[in-house]
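Student: My questions concern the predicted model and sequence given below.
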Amino acid sequence: MKKWEISVIPGDGIGTEVMPETIRVLDTLAEIHGGLTFNYKEYPWSCEYYLEHGVMMPEDGLKQLAQSDAVFLGAVGNPKLVPDHVSLWGLLVNIRRGFEQVINVRPAKQMKGIASPLVNPNEFDFIVVRENSEGEYSEVGGRIHSGEDEMAIQNAVFTKKGTTRAMEYAFELAKTRSGLVTSATKSNGIVHSMPFWDEVFQETAKQYGDIQTQSIHIDALSAFLVSKPHMLDVIVASNLFGDILTDIGAAIMGSIGIAPAANININGKFPSMFEPVHGSAPDIVGKGIANPIGQIWTGKMMLDHLGEGELGTLLLDSIEEVLQNGVKTPDIGGTASTIEVTNEIIKRLKLRA
């Protein structure tokens, strides 16, 4: 019997609503498989936890999580209780940095059963590989002076090591897909970091002669995501550019509520973390209408990472069948509740097994 140890952090808002539903789905898959079980350990770390303890997670939090095979996160944030920069850096970014999760992966595809806002989406299917440890989101910088002379400096940090490993991950991923890697750049306006990025991309491409490449400035690439996304396959981008592109990807799918993400540790020292792109959505908490698909699709990415790709494919196919049958939450044009959507996915999984 194969057993996977999963650290579960439902977090805030709708995270506490969609996480239990996703656990039901994962347990159904384990039941279908027969020789597989998931052992969950749940942690209450959230903004409510912060109000009680003054921290988003305890001092030994990473040590606790390190015992698992993967970290499964719901949503983080409640700005009415805790400032976003405190909740984000105290939990999500803390885990990303502490566990050396240097790659962020976010797929975007035209999902069967969901109307894309694009007039002609052409069955787009691409993945953004985002450098996840440095770039524009470095902590280097500060403020000086006050009043009208106040100044803020934020330094973007690009290392050869960090840039190369993101690009190599993208090229390896392209080998399993259609064989095209697009680099998001802005070397015509950002005169130091982006020419450096371009140089590393060109050097890395030489190691992958069978992979097609192109470099596109971030403004044009953002436009391409809404005009011809079907022409893209694997996109590699810096921390900031990747963050922006993936939100566009979620938008053209039809809802940020269905978008998944993975934070990958590539050296094997620590577990990777899987989280939906959507936030805690405090405006719909308690209404029973939160879309569970973002969390469930994220579970599919976790299954793939754990080597359970066959189950992951079964899950995504079942999700799309449910959507095609019209069982959808209100954010994507339906009337179903969170639980009703999950029930239908579970029913479909059992029928396909």
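Tutor: Sure, I can see it.
Student: use CA for all of it now, contacts and neighbours both
Tutor: OK.
Student: list the contacts for residue 37?
Tutor: Counting by C-alpha atoms under 8 Å, 6 or more residues apart in numbering, residue 37 touches 1, 2, 3, 4, 27, 30, 31.
Student: could you redo the last one with a cut-off of 7 Å?
Tutor: Applying C-alpha atoms under 7 Å, 6 or more residues apart in numbering to residue 37 gives the contacts 2, 3, 4, 30.
Student: any idea how far residue 49 is from residue 299?
Tutor: 25 Å (C-alpha to C-alpha, to the nearest Å).
Student: And for residue 208, nearest residue in space, chain neighbours not counted?
Tutor: Sequence neighbours aside, residue 171 is the residue nearest to residue 208 in space, at 7.2 Å (criterion: C-alpha to C-alpha, 6 or more residues apart in numbering).
Student: now the helices: where do they sit in this structure?
Tutor: For the chain, applying DSSP state H gives helices covering 15-33, 47-53, 61-65, 84-87, 93-98, 160-175, 193-205, 218-227, 239-253, 293-305, 309-324, 338-352.
Student: The structure to be compared is supplied as follows:
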Amino acid sequence: MRHHRIAAIPGDGIGKEVVPAALEVLTALAAREGGFSIEATHFDWGSDYYRAHGKMMPDDGLTTLKPFDSILFGAVGDPNLPDDLTLWGLRLKICQGFDQYANIRPTRVLPGLQSPLRDLPPEGFDWLIVRENSEGEYAGHGGRAHRGHPEEIATETSIFTRAGVTRIMRYAFAAAAARPRKLLTVVTKSNAQRHGMVLWDEIAADVAREFPSVTWQKELVDAMAARMVRRPESVDTVVATNLHADILSDLAGALAGSLGVAPTGNVNPERAFPSMFEPIHGSAFDIMGKGIANPIGTFWSAALMLEHLGEAKAAASLIAAIEKVTLEGRTLPADLGGSANTAAVTAAVVAAIEGRNA
């Protein structure tokens, strides 16, 4: 029996609703599939923890998390706290502390769902966006001086290192090589950002020589946004900087029907540290506590986590259960055009896993 220890961090807002829902689905899946078990340990870190302790997570939080096989994360953000405090105090602290430098964001239109793109064919699109997750525009380098004075200065410096860019390029090219189309688009802005982005382009060309089976091309980030809308069929695997991929993947989620279905994995490919999996949507305080949050993005993130843990068969079963529910269309949340609450969607996916009608 394979045993996986999971650190569950619901965080803020609807994270406290969708993470328990995902653990319920994982429990049903482990019971149905056999061969592995999931042991989840809950951590109450986040904005409420900050109000009680003056910090988003304990000082030894990373030491506490390191022995776990994986982390399942909900969301972070509170309307009554500064966004930079909450994000850097929890999520980015984990991502950077555990060198989770490859952020993977698969996107496709699930069966039965409708993209806002007019005349999109039934198969829609199937994309994998690879986001550099450790440096770039979110390196945290900069500062402020002369606060409150007319001459106040704020600097935000993007950091691009040869080591950081090379490793994410190799990861992206390898991911593209493993996909049927073997097509990679390297997103850049080297016409305007002539230092870091030119290095990005040069390293892409160098790494491409290691992957002769992959067809690759460059695309400026603004042109890429337009291409995703106008020619979605031309896109397959994408690699972009921390900021560019963050924005493009939100666009991708919207084009797939809703950010509520979009998953992500913050991966340390060398497995020196646990990786962290989470839905793309935020804390959504406007619907917190109403029981209507869409848990599908968290379920899909849990499937990515299972793949990372070596449970490919179970991951495929979970995706199949999600697709069965979306295709039938009887139990969809409000953001997908239905009226089902979180518990009903969860129950429907559990029923699909167990091979019975909801």
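Tutor: Everything's here; your move. Just so we're clear, the structure is a prediction, and the values are computed from it rather than from any experiment.
Student: TM-score for this pair?
Tutor: Superposed pair, TM-score by TM-score structural alignment, normalised by the length of the first structure: 0.97. Supporting alignment: 351 aligned residues with a C-alpha RMSD of 1.1 Å.
Student: ok, back up a step: residue 299 and residue 49 of the first structure - which one has more neighbours?
Tutor: Between residue 299 of the first structure and residue 49, counted using other C-alpha atoms under 10 Å, residue 299 has the larger neighbour count: 28 against 16.
Student: Need the counterpart of that one in the second structure.
Tutor: Using TM-score structural alignment, the partner of residue 299 of the first structure in the second structure is residue 302.
Student: Could you report the distance from its match to residue 21 of the second structure?
Tutor: Residue 302 of the second structure is 11 Å from residue 21 of the second structure, by C-alpha to C-alpha.
Student: mind listing which of the contacts of residue 37 of the first structure are in strands?
Tutor: 2, 3, 4 (DSSP state E).
Student: Once you drop chain neighbours, what's closest to the second one?
Tutor: What sits nearest to residue 3 of the first structure in space, not counting adjacent residues and going by C-alpha to C-alpha, 6+ apart, is residue 37, at 4.8 Å.
Student: now do the first one
Tutor: Counting by C-alpha to C-alpha, 6+ apart, residue 36 is the residue found nearest to residue 2 of the first structure once chain neighbours are left out, at 4.8 Å.
Student: got the contact list for the one you found?
Tutor: Counting by C-alpha under 7 Å, 6+ apart, residue 36 of the first structure has contacts 1, 2, 3, 30.
Student: From the residues you listed, list just the buried residues.
Tutor: residue 30 (16 or more other C-alpha atoms under 10 Å).
Student: Might you report the residue contacts of residue 166 of the first structure?
Tutor: Here residue 166 of the first structure is in contact with 103, 129, 130, 131 (criterion: C-alpha under 7 Å, 6+ apart).
Student: and in the second structure, which of those residues remain?
Tutor: Among these, the contacts conserved in the second structure (both residues aligned by TM-score structural alignment, their matches' C-alpha atoms under 7 Å) are 103, 131.
Student: Could I get the contacts of residue 166 of the first structure in CSV, plus columns for distance to residue 201 of the first structure and neighbour count?
Tutor: Formatted as CSV, those follow (distance: C-alpha to C-alpha, whole Å; neighbours: other C-alpha atoms under 10 Å):
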residue, distance to residue 201 of the first structure, neighbour count
103, 16, 24
129, 13, 29
130, 14, 29
131, 13, 29
